[in-house]
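> Dropping a prediction and its sequence here:
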Amino acid sequence: MNNYLNFTEILSVTMILFAIIDILGAIPVVIALRNKAGHIQSEKASLVSLVLMILFLFAGEELLKVIGLDISSFAIAGSLVIFVIAMEMVLGVTFFKEEIPESVSIVPLAFPLIAGAGTMTTLLSLKSQYATQNIVVGIFVNMIFVYIVLKNTARLEKLFGVTGLHIMRKAFGIILLAIAIKLFRTNTGL
């Protein structure tokens, strides 16, 4: 691995993380969380996601080993949180009751929606193929985009309208449900 920035590697890492994070696909979830909490702290969610990803890139496997967890257990826990959020979206009921509305910017938004099990395991995979500095730049580029999307949820809500958001919420709820089940199945061997 080279010790310099490589545009091709940065672009590859950025695109891979963009697909895994899928902030555009999470817009209905973000809007639903914002409506539930009253607001989303874009800066906080983006910064916490950034810190989680960088920490996990450098110390993820070791940290999980120290607390006696493997990547599969970590992924299963994330899949269960995503499953509950997806069920809320599809059924229109509230399972995830938050006592402190500001905390939705951290759980479930920063983790596990943005910096979730899929993102974390992807980071560990990328580490074996790309130079670390290029992965870090790819993370920063993605977090800038995530911040822009989070900051503009009100505009996006106006753009899609009530009916459009309702349809998107149900559709993305089913997609999110499928992602949760895939994560669960992949990591349990079922």
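Here it is on my side, so go on. Numbers count the residues shown, from 1 in each chain.
> CA atoms for contacts and neighbours, from now on please.
Will do.
> could you pull out the helices for the protein?
7-21, 27-37, 42-66, 71-91, 117-127, 132-151, 153-188 (DSSP state H).
> Of the ones you listed, which is nearest S105?
Relative to S105, the nearest member of these by C-alpha to C-alpha is helix 42-66, separated by 5.0 Å.
> next one: that closest one to chain centre, how far?
Offset of helix 42-66 from its chain centre (C-alpha atoms, centre = their mean, to the nearest Å): 12 Å.
> and the comparison structure, right after this:
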Amino acid sequence: MFGIDIKEIITVGMVLFAVIDIIGSIPIIIGLRAKFGIIESEKASIVSGIIMITFLFVGEELLKLIGIDVNSFAVAGSFVLFFLALEMILGIRIYRDEEASSASIVPLAFPLIAGAGTMTTLLSLRSQFYTVNIIIAIILNIIVVYLVLKSSSKIERMLGKNGLGVIRKTFGVVLLAIAVKLFAANVKGLFV
């Protein structure tokens, strides 16, 4: 009904989970908490969810406005995902954010949770999956983000530095495979 497909929701959810990389961001979250005090988990989660859902609907029109088709954006997105995956697997930083002055919305909701990689991924996914499944996957990911933000200190103690590293690298490999699949699925559309 309405195109709801559990398999699609799981696939999109896994992709978004890997791109958002909230588990791998726990050290950053802990650093922000230490630097700025309390992090408003609810506010950060809600704002990042709103940003993602809004971009899911307005992003394609924005692209049309500037003359870019979804296939081109999806191929570009596959490169962004590829480099994000390399960062996760190799433990390097290709993209560096500027120093944040506040830990409320700006460094946490955007760009840490709903950043450029997430936006690119959403439009790329929209070219392959039903919108309703993407929205459900976004909501499920925002719930996970909220839970992780609320319990980041406990998770860090439980997994330890090595456990966080293993999870980050595992999701990096998954993300790399998704980037290759996205590229292969959309590159043909550029030459039609």
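Okay, I see it. Computed from a predicted structure; not experimentally measured.
> quick revisit: kindly reformat the helices of the first structure as a markdown table containing mean neighbour count and distance to F111 of the first structure.
Output for the helices of the first structure, formatted as a markdown table (neighbours: other C-alpha atoms under 10 Å; distance: least, C-alpha to C-alpha, whole Å):
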| stretch | mean neighbour count | distance to F111 of the first structure |
| --- | --- | --- |
| helix 7-21 | 18 | 11 |
| helix 27-37 | 20 | 12 |
| helix 42-66 | 18 | 7 |
| helix 71-91 | 20 | 8 |
| helix 117-127 | 20 | 9 |
| helix 132-151 | 20 | 13 |
| helix 153-188 | 17 | 14 |
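> Columns distance to E98 of the first structure on top of those, output as CSV?
Listed next are those as CSV, based on distance: least, C-alpha to C-alpha, whole Å:
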stretch, distance to E98 of the first structure
helix 7-21, 23
helix 27-37, 8
helix 42-66, 16
helix 71-91, 12
helix 117-127, 22
helix 132-151, 19
helix 153-188, 19
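> how about the ones you listed, which one is nearest V104 of the first structure?
Going by C-alpha to C-alpha, the one of these nearest V104 of the first structure is helix 27-37, 6.9 Å.
> before we move on, back to that, nearest to P101 of the first structure, out of the helices of the first structure?
Taking those one by one with C-alpha to C-alpha, helix 27-37 is closest: 4.5 Å.
> and the closest one, how far from the second structure on average?
Compared with the second structure after fitting, helix 27-37 of the first structure deviates on average by 0.6 Å (mean C-alpha distance after the TM-score superposition for the first structure).
> picking that back up, just so I know, which of the helices of the first structure lies nearest P108 of the first structure?
helix 71-91 (7.6 Å).
> Give me the residues contacting that closest one.
Helix 71-91 of the first structure has contacts (C-alpha atoms under 8 Å, 6 or more residues apart in numbering) with 29, 61, 64, 93-96, 108, 112-113, 116-118, 121, 169-174, 176-177, 179-181, 183-184, 187-188.
> center of the first structure - which residue?
By C-alpha atoms, centre = their mean, the first structure has its centre lying nearest to I114, at 1.8 Å.
> wait, doesn't that one sit right on G25?
No: between I114 of the first structure and G25 there is no contact under C-alpha atoms under 8 Å: 11.0 Å.
> follow-up on the earlier one: pull the contacting residues for the residue nearest to the centre of the first structure.
I21, D22, I23, S49 are the contacts of I114 of the first structure under C-alpha under 8 Å, 6+ apart.
> one more time with 6 Å, if that's ok
Neighbour list for I114 of the first structure: I21 [criterion: C-alpha atoms under 6 Å, 6 or more residues apart in numbering].
> Done for today, thanks.
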